[in-house]
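K.L.:
Have a look at this prediction, sequence included:
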Amino acid sequence: MNQETSGLLQMVKLIKNWLESQGIAGKWSVCLTNIIMVIFVILVSWILYIIVKRILIKSMEAFAARSKTKWDDILLKNKVFERLIRIVPALVVHAFAPAFGSYQVLIQRIAFCYIIFIILLALDKLLDTVNDIYSNFEVSKVRPIMGYLQVLKIIAYVIGSIVIIGILLNRSPWFLLGSIGAASAVLLLVFQNSILGFVAGIQLTSNNMVQLGDWIEMPKYGADGEVKEISLHTVKVQNWDKPIITIPSYALVSESFKNWKGMEEAGGRRIKRSICIDITSVKFCTEEMLERFEHIQYIKEYIEDKKKEIESYNEEKGIDSTNMVNGRHLTNIGTFRAYVENYIKNHPKIHKGMTRLVRQLEPTEKGIPIEIYVFVNDTVWANYEAVQADIFDHIMAVIPEFDLRIFQNPTGYDLKNIQMEYMHGDSAGKA
């Protein structure tokens, strides 16, 4: 018996003798002695934890503030030391275990298991820190190590779990490993889905791939809605039209799916839509057209600047401007594109910090596509659709002002008009 254990037993004996001197004897004195010791151990554990935490964390913060390197800042950010400090109460409990007599072995085993568990949690965060530090180097974009670190985490948790079970059962970890090895084939067959789900759960959590409330889209399973539940084997998704879709957990790791969380966090929802302009309506702007366009607020300054620029260029090059083919001239489609750019730029519902683009795509059999590529600053679906409809309502209504036409396949109305014109012309000819 060492000096520390002797001192603890002496303390227990003093408390018990004092209780007996107060008239409390027998089982009640033993029970109250244990209660007093439990309270004492809790107080000592809490005080030491607070002291160590304040000293260590403040020292690390001061060191990180002075240091020019980033690794210490990342260690603090990932709270590696805060997790390690949680070992202190377990060490205190382990040290005071002899004071509880026959419960000593059980208390020490539980305390030791807790210490191993805390070390595993700290190791988990330490590996995250290694990945964060590694991510600051250019090589990380070519050779990421997240997968390897996840394998190390799984191995660490498996070994830690075996050690904890061995301590609780008072068996050698090697004996447990041998037993598991002999039954591994049966275990893999029986618990195949559970193992796949467990590994998938670890990967989903570590990579922050999906969380409750995320809106995901997985066409293979017919999923297009909000994640309502994540369990060992399945992930439940409530679609936009309210049915519940169940997806195997491992499918989210082994297959591709779309998570709209990034869009919500960014604060912008993309519009990418084209309007096809009839090629036969594209032409150079006449003086009458330019005079009319100068009264349009969004392109007034554009028209004035462009006219000066083109006139200066044509004069400098000595171009005969009597023929529109010579030199530079404004076109109605280019002016329309400038109008749409300024309209989008001044729209209150368009995100100012994200890409705003109005571009002309390659002509097709359906005309010249003018694509609007912008982000709405409201990610709520209904609001987004309303903004998108409002923008294109305006653009389609304003197109005729630029002497342009939207391409549209002939309808029954068009054919009827053609027939009426033909009949009218035929009647006029006969007359």
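P.N.:
Noted; the coordinates are in hand.

K.L.:
For the rest of this, base every contact and every neighbour count on C-alpha atoms.
P.N.:
OK.

K.L.:
any idea which helix or strand carries residue 428?
P.N.:
Under the criterion of DSSP states H and E, residue 428 resides in helix 412-430.

K.L.:
Next secondary structure after the helix or strand harbouring residue 46?
P.N.:
Under the criterion DSSP H and E, the helix or strand holding residue 46 is helix 27-66. Tracing the chain past helix 27-66, the next element assigned as helix or strand by DSSP H and E is helix 71-77.

K.L.:
for that following helix, packing partners?
P.N.:
Counting contacts by 3 or more CA pairs under 8 Å, 6 or more residues apart in numbering; DSSP states H and E, helix 71-77 is packed against helix 27-66, helix 104-135.

K.L.:
Let me know which of these is tucked in deepest.
P.N.:
With neighbours defined as mean count of other CA atoms under 10 Å, these peak in mean count at helix 104-135, which reaches a mean of 18.

K.L.:
and it, what does it pack onto?
P.N.:
helix 71-77, helix 80-85, helix 87-96, helix 146-169.

K.L.:
what's the angle between whichever helix or strand comes after the last one and helix 146-169?
P.N.:
Elements were assigned by DSSP H and E; along the chain past helix 146-169, the next helix or strand is helix 173-182. Here helix 173-182 runs at 110 degrees with respect to helix 146-169, directions being taken by axes from the mean of the first three to the mean of the last three CA atoms, to 10 degrees.

K.L.:
what's in contact with the following helix or strand past helix 173-182?
P.N.:
Downstream of helix 173-182, the first helix or strand assigned by DSSP H and E is helix 184-190. Contact partners of helix 184-190, identified using CA atoms under 8 Å, 6 or more residues apart in numbering, comprise residue 195.

K.L.:
and the angle from the next helix or strand after helix 184-190 to helix 104-135?
P.N.:
Scanning forward in sequence from helix 184-190 by DSSP H and E, the next helix or strand is helix 192-206. Orientation check (the same axes, to 10 degrees): helix 192-206 against helix 104-135 gives 60 degrees.

K.L.:
now the helices and strands packed on helix 104-135 as TSV including mean neighbour count and distance to residue 285?
P.N.:
Supplementary listing: the helices and strands packed on helix 104-135 in TSV, determined by neighbours: other CA atoms under 10 Å; distance: least, CA to CA, whole Å:
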stretch	mean neighbour count	distance to residue 285
helix 71-77	17	61
helix 80-85	18	68
helix 87-96	20	79
helix 146-169	16	59
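
K.L.:
export these to TSV and tack on distance to residue 361?
P.N.:
Conversion of the helices and strands packed on helix 104-135 to TSV gives the following (distance: least, CA to CA, whole Å):
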stretch	distance to residue 361
helix 71-77	46
helix 80-85	52
helix 87-96	63
helix 146-169	40
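
K.L.:
Comparison target, given below:
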Amino acid sequence: MIEHHFRDVVADKLSTYMSTGNLDGGTMTIVLIVLSLVMALICFFVAHHVFVRFFNHILTKTNKPLAECVTNNRVFEKLSILTPLLVLNIFIPIVIGHYEILSSVVDRVLAILILLVILWMVYCFLDAVNDLATYKGITRRMPIKSFVQLIKLFTFFVGVIITISILANEAPVILFSGLGVATGFVMLVFKDTILGFVAGIQLSANRMVSLNDWIQMDSYGANGTVEEISLTTIKVRNFDNTITMLPAYALVQNAFINWQGMSESGGRRITRSVNIDVNSIRFVSDEEIAELTKLRLLRQYIFEKSKEIDEYNQGLEQDDVDANQRRLTNIGLFRAYLNAYLHANKDIHQYMLIMVRQLQPTPEGVPLQVYSFTNTTEWGKYEGIQSDLFDHIFAIMPQFGLRPFQQLTGHDFAAGQHSLPRDI
């Protein structure tokens, strides 16, 4: 309404001027077109070099992060493009008004160009909002990019409807009313988008996954860090630097592991076992106990356990058999040593569970499991701590008279045949 009223005022002024002028109609039209272009160019320079710089300067003084996001996405620069188009849209259709068909075509083309620039400006503003949310860390808790993409998609459809209404010279309300018929088609075509949007809301509401989380989803071959959460996909950079794109709804419909809780806890779990040969498990003699007492980590345990065993054995009859007496075993001492070793290790988290336990015996021996947490979650350091721990376990095991279980190899069979007597 404002545009048409302004056009009427301009048209009245121009008609008055053209009726009193000395130039013919064609020449006057060309002159007015040139003047309109010059006026549009002047408006562009004023908007670009004055108003845009002024707004950017004001934003920089008041909110620097917002100013950087707006400047990087060149939001105000789109205003400097919109200004000359508005000027041309007001004057050009009036100047060439006596050419009805040409005036109608130019009017519609300029209206569509203005609409496209407005959509472009909205898109840039949404990108600036997304960048600001990333800067503020909001994207770690909420998939802002998914909402931005959804608004962009909705804005695109609105732009298409308005463009069609401009070309058809019909009110947009009539076209919007016909969208109900196409709802089923839209649901079919944009099924993944709709599912992704719903999944994004669920992921955000339940805080199932955020940016920089380490997730593992074996069914899709994903095991790495979340780099991007969009409307329909989630981008995961695996530890071998490959990229896996996951559908957003797959994280809701299927099971996956989010290791972020481990990363935030400050400790990463060690659950590794060493299989001990059953045939190497036995009671230890007094001489062996005396030798093991030299190990500083075992002295307290041997002293307390020996006192407890002596008190128990003293209650037995003098002629009782040895099987009724309690005695120390090499695997028990070894388990106590490992437990003390873990408590004394500076690389093991002392405020989390530390345990050395026996598991169910298997054909491969008796598993002795170390259950503890490192004081770091960094993968490289974690593997180094774990390797150093089991290096020590395997190296010190012979001092307790224990052997790790290992299946026979071809070398073992060859060595056994050479050691057989010649007459066999």
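P.N.:
Noted; the coordinates are in hand. All figures in this text were calculated on a predicted structure; none of them were measured in a lab.

K.L.:
Same list (the helices and strands packed on helix 71-77 of the first structure) but as TSV, adding distance to residue 7 of the first structure.
P.N.:
What follows is these, written out as TSV (distance: least, CA to CA, whole Å):
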stretch	distance to residue 7 of the first structure
helix 27-66	13
helix 104-135	15
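
K.L.:
Which one of these lies nearest to residue 218 of the first structure?
P.N.:
The stretch from these with the least distance to residue 218 of the first structure (CA to CA) is helix 104-135; that distance is 28.7 Å.

K.L.:
Residue range in the second structure corresponding to the closest one, please.
P.N.:
Aligned by TM-score structural alignment, helix 104-135 of the first structure corresponds to no residues of the second structure.

K.L.:
Now tell me what touches the helix or strand following that helix from outside.
P.N.:
Beyond helix 104-135 of the first structure in the direction of the C-terminus, DSSP H and E gives the next helix or strand as helix 139-142. Taking contacts as CA under 8 Å, 6+ apart, the residues outside helix 139-142 of the first structure that touch it are 134-135.

K.L.:
make it 10 Å
P.N.:
131-135, 146 (CA atoms under 10 Å, 6 or more residues apart in numbering).

K.L.:
of all these, which two lie farthest apart?
P.N.:
Set against one another by CA to CA, the contacts of helix 139-142 of the first structure have their most distant pair in 133 and 146, with a gap of 11.7 Å.

K.L.:
anything in contact with each of those two?
P.N.:
Between them, residue 133 of the first structure and residue 146 have 127, 140 as joint contacts when contacts are counted by CA under 10 Å, 6+ apart.

K.L.:
what angle separates the helix or strand containing residue 145 of the second structure from helix 191-205?
P.N.:
Per DSSP H and E: residue 145 of the second structure is located in helix 144-168. For the pair helix 144-168 of the second structure and helix 191-205, the angle between their directions (the same axes, to 10 degrees) equals 140 degrees.

K.L.:
Now for residue 234 of the second structure: which residues touch it?
P.N.:
Each residue near residue 234 of the second structure by CA under 10 Å, 6+ apart is listed here: 196, 200, 209-211, 226-228, 244-251.

K.L.:
From those residues, keep the buried residues only.
P.N.:
In terms of neighbour count (16 or more other CA atoms under 10 Å), the buried residues within the contacts of residue 234 of the second structure are 196, 200, 209-211, 226, 228, 244-251.

K.L.:
Okay, strands next: where are they in the stretch 301-424 of the second structure?
P.N.:
Taking DSSP state E, counting those that start in this stretch as the criterion, the stretch 301-424 of the second structure contains strands spanning 355-358, 366-374.

K.L.:
what does the longest helix anywhere in the second structure correspond to over in the first structure?
P.N.:
Ranked by residue count under DSSP state H, the longest helix found in the second structure is helix 100-136. Correspondence between helix 100-136 of the second structure and the first structure is not established for any residue, with TM-score structural alignment as the criterion.

K.L.:
tell me the two of the buried ones among the contacts of residue 234 of the second structure that are most distant?
P.N.:
That would be 200 and 244, which, of those, are the farthest apart (CA to CA) at 17.6 Å.

K.L.:
Could you find the counterpart of residue 412 of the first structure in the second structure?
P.N.:
Using TM-score structural alignment, the partner of residue 412 of the first structure in the second structure is residue 410.

K.L.:
if I pick residue 297 of the second structure, what's in contact with it?
P.N.:
Applying CA under 10 Å, 6+ apart as the definition, the contact partners of residue 297 of the second structure turn out to be 336-341, 343-344.

K.L.:
Could you check how far the nearest residue to residue 319 of the first structure once chain neighbours are set aside is from residue 302 of the first structure?
P.N.:
If the residues on either side of it in the chain are set aside, residue 319 of the first structure comes closest to residue 327, at 5.9 Å by CA to CA, 6 or more residues apart in numbering. In this structure, residue 327 of the first structure and residue 302 of the first structure are separated by 19 Å, where distance is defined by CA to CA, to the nearest Å.

K.L.:
what does residue 204 of the first structure give?
P.N.:
With the distance defined as CA to CA, residue 204 of the first structure ends up 52 Å from residue 302 of the first structure.

K.L.:
Check residue 360 of the first structure too.
P.N.:
Relative to residue 302 of the first structure, and taking CA to CA, residue 360 of the first structure is found at 18 Å.

K.L.:
With residue 389 of the first structure instead?
P.N.:
Separation of residue 389 of the first structure from residue 302 of the first structure (CA to CA): 26 Å.

K.L.:
If you count surrounding residues, which of these two has more?
P.N.:
Comparing residue 389 of the first structure with residue 302 by other CA atoms under 10 Å, the one with more neighbours is residue 302, at 16 against 12.

K.L.:
Next up, the contacts around the more buried one.
P.N.:
With CA under 10 Å, 6+ apart as the criterion, the residues that contact residue 302 of the first structure are 293-294, 335, 338-339, 342.

K.L.:
Kindly report the same for residue 284 of the first structure.
P.N.:
Neighbour list for residue 284 of the first structure: 324-325, 328-335 [criterion: CA under 10 Å, 6+ apart].

K.L.:
Understood, closing this out.
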